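*Asks:* Build me a structure from this.
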Amino acid sequence: MSSATSTAHLPSGLSVLTTFPDVLFIPEFIFGGLVWILVASSKVPLPILQGWVMFVSVFCFVMSTTLLCLYICGAHGGKSSWVTLDAIYQGTAALFYLSAAVLEATSTYFAQALQLIVYRENIAAVVFAFLATLMYVIHQVFSLRRWKSS
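*Replies:* I've put the predicted structure just below:
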């Protein structure tokens, strides 16, 4: 990584994958993808709760992929409006994932209370949802610091 603090502008090219907080896109993909896979493969005791979890995981996965590709291609051109967009997206994703993690934990609790046999995938999904939330919160904090300094 190039430095412990974020720069005042968004990097372009492959330097996106070596600067902090942009390197956090990688664990966000991994944890978000695992939430998506685990919820999709689990039993669904409360479809409305897990439907929101699926929406959040797919939405954040697609949006993060899109942003990362745009940053790597250099579509932002060093404009400060992209720094603002990044800060807004990371904050929204953090809130979405926090709500999804809480709802998945609630759904898992009810699955256990209803004595459904298989709910281990839901437990793993809860853990990975909270880890994804943590990654998005850290990314959002440093995106806000970059936005403030730009």
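*Asks:* C-alpha only now, for contacts and for neighbours.
*Replies:* Fine.
*Asks:* Next, work out how far apart the residue in the chain sticking out farthest from the centre and Tyr109 are.
*Replies:* No residue in the chain sits farther from the centre than Gln115, which is 30.5 Å out by Cα atoms, centre = their mean. Here Gln115 is placed at a distance of 10 Å from Tyr109 (Cα to Cα, to the nearest Å).
*Asks:* hang on, the earlier thing: OK, contacts around the residue farthest from the centre of the chain?
*Replies:* By Cα atoms under 8 Å, 6 or more residues apart in numbering, no residues touch Gln115.
*Asks:* How is it assigned, secondary-structure-wise?
*Replies:* Following DSSP: H, G, I helix; E, B strand; the rest coil, Gln115 is assigned to coil.
*Asks:* Next, the second sequence, to be compared with the first:
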Amino acid sequence: MAAATQSMESLPRGLMICTTAPDILYLPELVFGGLVWILVASTLVQPENPQGWVMFVSVFCFVMTLLWLIIFACGGHKNHSSWATADFIYHLIAAMFYLSASVSLATVTIKMKNELPKDLFKYYQIDIAAVVFSYIATLLYFIHCILSAFRWKSF
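*Replies:* Prediction:
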């Protein structure tokens, strides 16, 4: 209860980001976003446009989340309400990006099943794993967005 109360009163810094309600989601976002990035990069990139969007979203969100985590861990936010607003806006954008990437990746994967020869079936399986991890990342960013909105409104 103390960690949840602290997260609503001020922005965490240092190791407190590992104990507060929305900020504990940084690490799972990095893990699942990194898995999407790795899996899509290791598969057959066909067609290029949707797969390129998925790669852009996963790399962009991975890098930005890592930077955001470093800023919060180092205390670079100085506990201003503008950082709470920026946190909410970033996670809203990341959730929307990941949702669009997840839908396009799922569409490509469904079409891939009927078009791939049997010897390339492993790429279909890799894409299925990427779709699952992409939807998990979408859910994590969405939950982080909701919790950041509560923190922003209570600031």
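*Asks:* Relative to Ile48 of structure 1, how far out is the residue farthest from the centre of structure 1?
*Replies:* Gln115 of structure 1 is 19 Å from Ile48 of structure 1, by Cα to Cα.
*Asks:* What of Thr106 of structure 1?
*Replies:* For Thr106 of structure 1 relative to Ile48 of structure 1 (Cα to Cα), the value is 12 Å.
*Asks:* Settle it for me: which of the two has more neighbours?
*Replies:* Thr106 (16 against 11; other Cα atoms under 10 Å).
*Asks:* element containing that one, please.
*Replies:* helix 80-113 (DSSP states H and E).
*Asks:* ditto for Pro45 of structure 1
*Replies:* With DSSP H and E as criterion, Pro45 of structure 1 is part of no helix or strand.
*Asks:* So which bits of the helix holding Thr106 of structure 1 are buried?
*Replies:* 80, 82-84, 86-108, 111-112 (16 or more other Cα atoms under 10 Å).
*Asks:* residues near the residue lying closest to Gly91 of structure 1 once chain neighbours are set aside, how many?
*Replies:* Of all residues not flanking Gly91 of structure 1 in the chain, Gln140 sits nearest, at 5.4 Å (Cα to Cα, 6 or more residues apart in numbering). Residues lying near Gln140 of structure 1 (other Cα under 10 Å) number 22.
*Asks:* show me the contacts for Gln140 of structure 1.
*Replies:* Gln140 of structure 1 touches 87, 90-91, 94, counting by Cα under 8 Å, 6+ apart.
*Asks:* Mind telling me what it corresponds to in structure 2?
*Replies:* Mapped onto structure 2 by TM-score structural alignment, Gln140 of structure 1 lines up with Cys145.
*Asks:* any idea how far its match is from Ala41 of structure 2?
*Replies:* On the measure of Cα to Cα, Cys145 of structure 2 and Ala41 of structure 2 end up 27 Å apart.
*Asks:* just His144 of structure 2 next, same as before
*Replies:* 26 Å.
*Asks:* ok, those two, which is more surrounded?
*Replies:* Neighbours were counted for His144 of structure 2 and for Ala41 using other Cα under 10 Å; His144 has more, 26 against 15.
*Asks:* Name the secondary structure element that contains that one.
*Replies:* helix 121-154.
*Asks:* and if you look at Ser3 of structure 1?
*Replies:* Using DSSP H and E, no helix or strand contains Ser3 of structure 1.
*Asks:* try the one 3 residues further on
*Replies:* Under the criterion of DSSP H and E, Ser6 of structure 1 resides outside all helices and strands.
*Asks:* Now do the buried residues in stretch 23-39 of structure 1.
*Replies:* So stretch 23-39 of structure 1, judged by 16+ other Cα under 10 Å, has buried residues 23-25, 28-29, 31-39.
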